[in-house]
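*Asks:* Quick one: sequence plus predicted model below, questions after.
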Amino acid sequence: MRLAAIAALVPLCRSLAAAAATGQSLTTLAKSCRFTLDNQKFDLCPVFEGNDGGWTVAHSRQTPPTVTKTEYKISFQGPLKRSKKVSDDEQCPEGAWVCMIVTNTRPKNEDEEPRVLQVVPVAGELSLPKPKEGDDFVAEEYQPGINMTAKLVPATQKTKHDILHVHLHGGYYVHKQQKADFQFVCDHKAEEPTNPTTLWNWNGTHTFEWRTKHACGERLSKDPPPPPPPPSDEPEEDPDEPPKDSEDDEVPGKKHKLLDPDQIAERSRQSMMRVLASSAAFMLVIMYLVYFPPRRLRRYITSYVKTHPRLLRSRVGERVLVRWSHEDFPVFDASEEDTMVNTNAEYEGIGTDEQIPLKPSPRRSVLANYGSAT
């Protein structure tokens, strides 16, 4: 069985070597899975031979009242094995090397079997039925075969190493081409054997990340290469990638981040404390100037008041004084008389010609002898 697996691996390794050399669709085969790309030597044989049974990558998400599970089955040594216990329409079709199966379960019904929602052949050599008349499917659109391609994506400040992309084609689902994109990332600290992880699925492209030390290429040129241009923060645009949302925009000044509510509350408290502290300091300064005015300020206020004597006058008018006098009458009985305004008869002989004016100030008084003994 070991020999059969290695024999099935040879076409894939040969295809990979040819793709690495050209970076285009494969039409020729080589002898090994060790290849050279952009003056770098790669050896992915330990990765492809590391798991005879293939890889299974799965992740689940909550979709109340169910739980949806997405499972990828991957093989680099030939088509995936099929089971006789599962119906043909609920398992990967013949010739599929990479396949996605989506199922869901109801957690409250543990006795139920998972329900299959999708079976998507991502890559492989499929045998599709011929299209019927009036069908939207066009036979020329499907290109059978793995048709592997490989390319190096320059490093950025985030990745630090060139990323090796290996594409496997040949998938088809609901009149749409499918392919797998394995992104091999150089990781010197990875513990082998490593496994792939899913990144995203968009518009028929299923992307995986594979961190391994075998993705660290060995540069062949002995002479020091010319210094590369400084890596850009923005990676090269991939037409297969899904569009970015507005919050994913990396242009400085246009990024809208979600702020932490605790951080916002802390900033509000700090701003309020600053306002209160400023107000308290202002009030203390005003109170100090009122109770302990400087000599220059005191002189200025005194001179200003002398030139504006009306500031010290009472603002109470004659009508208010008359109203106040009428309000005092109910206090006395009918037989009593207010001697504060109308003098007592016992003292009528003393200064009978002196009257109490309505204006509290002696200025501009009608009586000429106001305040005098005559």
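*Replies:* Ah, there it is. Numbering: from 1, shown residues only.
*Asks:* hey, let's count contacts and neighbours off CA atoms from now on
*Replies:* Fine.
*Asks:* Distance from the one helix or strand Leu164 maps to to the middle of the chain?
*Replies:* Leu164 belongs to strand 163-173 when assigned by DSSP states H and E. Put simply, strand 163-173 sits 31 Å off its chain's centre (CA atoms, centre = their mean, to the nearest Å).
*Asks:* which residues are in contact with it?
*Replies:* Contacts with strand 163-173, where a contact means CA atoms under 8 Å, 6 or more residues apart in numbering, come from 16, 96, 120-126, 142-155, 177-186, 215.
*Asks:* Among those, which are located in helices?
*Replies:* When the contacts of strand 163-173 are checked against helices (DSSP state H), the matches are Leu16.
*Asks:* Which of the contacts of strand 163-173 are buried, as a PyMOL select command?
*Replies:* Of these, the buried ones can be selected in PyMOL as follows, counting by 16 or more other CA atoms under 10 Å:
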select buried, resi 16+96+120+121+122+123+124+125+126+142+144+145+146+147+148+149+150+151+152+155+177+178+179+180+181+182+183+184+185+186+215
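*Asks:* try this one side by side with the last:
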Amino acid sequence: MRWASALIASSCRFKLNDLEFNLCPLLNKPGTELDISFSQLTPPTNTSYRYTLGLGTPIQRDVTLPADLQCEEGTYLCLVVLNTRPNHPSEPARYLQVVPIATTTSLNPKAKLLEKALPGDLHEPMQLTLHGGLYNGLSQKAAFIFHCDHAIEEPSSPQFSWQFNGTHTFSWRTSHACPLNFPHGSPSQPIEDQPDPDPPARPPPDPDADNPPHRGSSHLALFYVLMCASVIYILLRYILPSHSRSRHISSFQSFMTLRRGRRKPAKSFRPPAESLVQWAEEEQLDDYEIDDSTPLTPTFKRAFTASSQYGSAG
């Protein structure tokens, strides 16, 4: 973030990076207060947030309210959070929070220039930060982002942007945020890069937002690719072949069961002639004269033993 130190005197005129600004028409209105309010549905209740900003002087305390239901004396910016039940309109609002954000004890106003929101912008936005609040042991600060707008109708007012970790941020479009020493329509010079001594707290990024990949994304992607490749290899190498073999074995068993069901009884068994010749040679039956041209016809007895005759030629 680019920034420039501010020279803020007792008045609301100051210089930033050789640019002159005058916020007195906005901030130097003693006795004037601005209310920045919005609500949020929190079923079954409704929660409202009311920021009160004192312009030039601290906000006035309400003598009709107890002290613990309003910010302390000397507060420039105070947040009050109220809660109501829409189904019970007769019930009074309940105070959930009373937060002093900027106080005279340590106001310490600081201004700096930010980077242009769009390349076509003529001027950088200006940020004014107010300090001094303390709530639940957490330091508070208010950051007003002023945008130069020559066409807006004055008096203008700020709009709430976001709140996180003690930083309350507002956007304020106004013609009084335009540099005095530049003619209307003239761009300002780019500011130099310098460290920010008072950075506001930033809300955590949205995990669903389109953010650029971080440095370790390529390694993580490679890891996922290798994991997927390993799973595919295991499937192809072990699981799918085993499943295929199981199907083949099951088919073979079914085939053999069907074949056994179709086999003829043992009495109709007729071995081939070649087997008979081989068996005869193994038994050394020299008395047989085997003519290769004449097929052997086996003769079976009631009990088939090793001494049984295998048959005769002719």
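*Replies:* Yep, that arrived. Everything quoted here is computed from the prediction, not taken from an experiment.
*Asks:* so where is the strand holding Leu164 of structure 1 in structure 2?
*Replies:* Strand 163-173 of structure 1 falls opposite residues 125-135 of structure 2 when the two are matched by TM-score structural alignment.
*Asks:* Please enumerate the strands of structure 1.
*Replies:* 34-37, 40-43, 55-63, 66-74, 96-105, 115-124, 149-153, 163-173, 176-186, 197-202, 205-212, 218-219 (DSSP state E).
*Asks:* In the strand holding Leu164 of structure 1, which residues are buried?
*Replies:* For strand 163-173 of structure 1, a neighbour-count test (16+ other CA under 10 Å) marks 163-172 as buried.
*Asks:* Strand 149-153 and that one, what's the angle between them?
*Replies:* 140 degrees (axes from the mean of the first three to the mean of the last three CA atoms, to 10 degrees).
*Asks:* mean deviation of strand 163-173 of structure 1 from structure 2?
*Replies:* Between strand 163-173 of structure 1 and the aligned residues of structure 2, the post-superposition mean distance stands at 0.5 Å (mean CA distance after the TM-score superposition for structure 1).
*Asks:* tilt between that strand and strand 176-186?
*Replies:* Interaxial angle, strand 163-173 of structure 1 versus strand 176-186 (the same axes, to 10 degrees): 160 degrees.
*Asks:* now the longest helix seen in structure 2: which residue numbers in structure 1?
*Replies:* When every helix of structure 2 is counted residue by residue (DSSP H), the longest turns out to be helix 240-262. Helix 240-262 of structure 2 lines up with nothing in structure 1 when matched by TM-score structural alignment.
*Asks:* Beyond that helix, next helix or strand please.
*Replies:* Along the chain past helix 240-262 of structure 2, the next helix or strand (assigned with DSSP H and E) turns out to be helix 273-283.
*Asks:* List the buried residues in that next one.
*Replies:* By neighbour count on 16+ other CA under 10 Å, the buried set for helix 273-283 of structure 2 is Leu276.
*Asks:* against structure 1, where does that helix fall?
*Replies:* Taking TM-score structural alignment, helix 273-283 of structure 2 hits no residues over in structure 1.
*Asks:* Likewise for stretch 145-156 of structure 2?
*Replies:* Counting by TM-score structural alignment, stretch 145-156 of structure 2 sits on residues 183-194 of structure 1.
*Asks:* Just the residues contacting the matching stretch, thanks.
*Replies:* Stretch 183-194 of structure 1 has contacts (CA under 8 Å, 6+ apart) with 47, 50, 161-166, 207-216.
*Asks:* Buried ones among those residues?
*Replies:* So, of those, 47, 161-166, 207-216 end up buried under the neighbour-count rule (16+ other CA under 10 Å).
*Asks:* Return the distance of Lys141 of structure 2 relative to His88 of structure 2.
*Replies:* Using CA to CA, to the nearest Å, we find Lys141 of structure 2 at a distance of 35 Å from His88 of structure 2.
*Asks:* got it, and Lys116 of structure 2?
*Replies:* Remark: distance between Lys116 of structure 2 and His88 of structure 2 (CA to CA) = 48 Å.
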